[in-house]
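K.L.:
Starting from these lines, generate the structure:
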Amino acid sequence: MNLNQVTIPSLNVEKSVAFYKNLGLNLIVFTHSKYARFACPQGDATFSIHEVEILPKGPGVTVYFEEASLDEYVKKLQKKGLVFNQLPTDMPWLWREAHINDPDGNRIILYFAGKNRKDPPWKLK
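P.N.:
Coordinates of the predicted model:
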């Protein structure tokens, strides 16, 4: 099995499209203002946005995008005007993470985990 795509809700798809293009995703489908799909710059996964009338309640969606040059990438995005909730920080689970919210409040985590992504020291045997 392979992950095809993740779809998140948005009150304003066009506004979200601008955000995710700025984040570095490649827009591949945008036929109307209710749905858009992106290809990640690396790998085969896609990411899509669909319009909703009401956002889900509770903590919402969290999406992780891995970037090997995390610190430099965050600086590049800051120069474009993106504002982060957390700048790159080493986490106890051996990942380095930066946090930002998209226009709908979905939590986006840019991170680098290296070998610890799939092979942390506490991995099940």
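
K.L.:
Only C-alpha atoms from now on, for both contacts and neighbour counts.
P.N.:
Fine.

K.L.:
Any idea how far the host helix or strand of Ala98 is from the middle of the chain?
P.N.:
Applying DSSP states H and E as the criterion places Ala98 in strand 96-101. Offset of strand 96-101 from its chain centre (CA atoms, centre = their mean, to the nearest Å): 9 Å.

K.L.:
Let's compare: structure for the following, please.
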Amino acid sequence: MDLNQVTIYSSRTVETVEFFEKLGLRRIVDSLPRYARLECPDGDSTLSVNEFPGHEPINNIVLYFECHDLDGEVERLKALGLLFDEDPADRPWLWRQAYLTDPNGNRICLYHAGTNRKNPPWRIGA
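P.N.:
The predicted structure follows:
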């Protein structure tokens, strides 16, 4: 099984698509303001934004995007005007993470984990 896409329902589709384009995702389907689909610059995963008027964010998800140069990417995004809730910091689980929020209130984590992404020292069967 492979994860194909994640869909965000939004009453602010245009702003949401522009936010994720700043993160580096590329628009591959454009039916705004109703729908758009973006692909990640690496891998095969996609993100879609679907219009849902009056939608109130639930704030119970976090989207994780891995960056090879986390600190450089955070600086690039700050130069584009994006505000971060938390600057890059090393975490006890061996990931370096930074957090920001999309226009719908969803939490976004940019991180670098290297081999610890799927193979931390405490992985079952390691």
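
K.L.:
what's the strand holding Ala98 of structure 1 packed up against?
P.N.:
helix 70-79, strand 86-90, strand 107-112 (3 or more CA pairs under 8 Å, 6 or more residues apart in numbering; DSSP states H and E).

K.L.:
Deepest-packed of those, please.
P.N.:
strand 107-112 (a mean of 21; mean count of other CA atoms under 10 Å).

K.L.:
That one to strand 96-101, inter-axis angle?
P.N.:
160 degrees (axes from the mean of the first three to the mean of the last three CA atoms, to 10 degrees).

K.L.:
Residues contacting strand 107-112 of structure 1, please?
P.N.:
60-70, 88, 95-102 (CA atoms under 8 Å, 6 or more residues apart in numbering).

K.L.:
what's the answer for stretch 63-74 of structure 1, then?
P.N.:
87-88, 96-98, 106-114.

K.L.:
Out of those residues, the closest to Phe47 of structure 1 would be?
P.N.:
Ile108 (12.3 Å; CA to CA).

K.L.:
which residues of structure 2 fall in strands?
P.N.:
5-10, 26-31, 35-39, 46-51, 62-66, 84-90, 96-101, 107-112 (DSSP state E).

K.L.:
With distance to Arg76 of structure 2 as extra columns, can I get the ones you listed in JSON lines?
P.N.:
Formatted as JSON lines, the strands of structure 2 follow (distance: least, CA to CA, whole Å):
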{"stretch": "strand 5-10", "distance to Arg76 of structure 2": "24"}
{"stretch": "strand 26-31", "distance to Arg76 of structure 2": "17"}
{"stretch": "strand 35-39", "distance to Arg76 of structure 2": "19"}
{"stretch": "strand 46-51", "distance to Arg76 of structure 2": "21"}
{"stretch": "strand 62-66", "distance to Arg76 of structure 2": "15"}
{"stretch": "strand 84-90", "distance to Arg76 of structure 2": "12"}
{"stretch": "strand 96-101", "distance to Arg76 of structure 2": "13"}
{"stretch": "strand 107-112", "distance to Arg76 of structure 2": "13"}
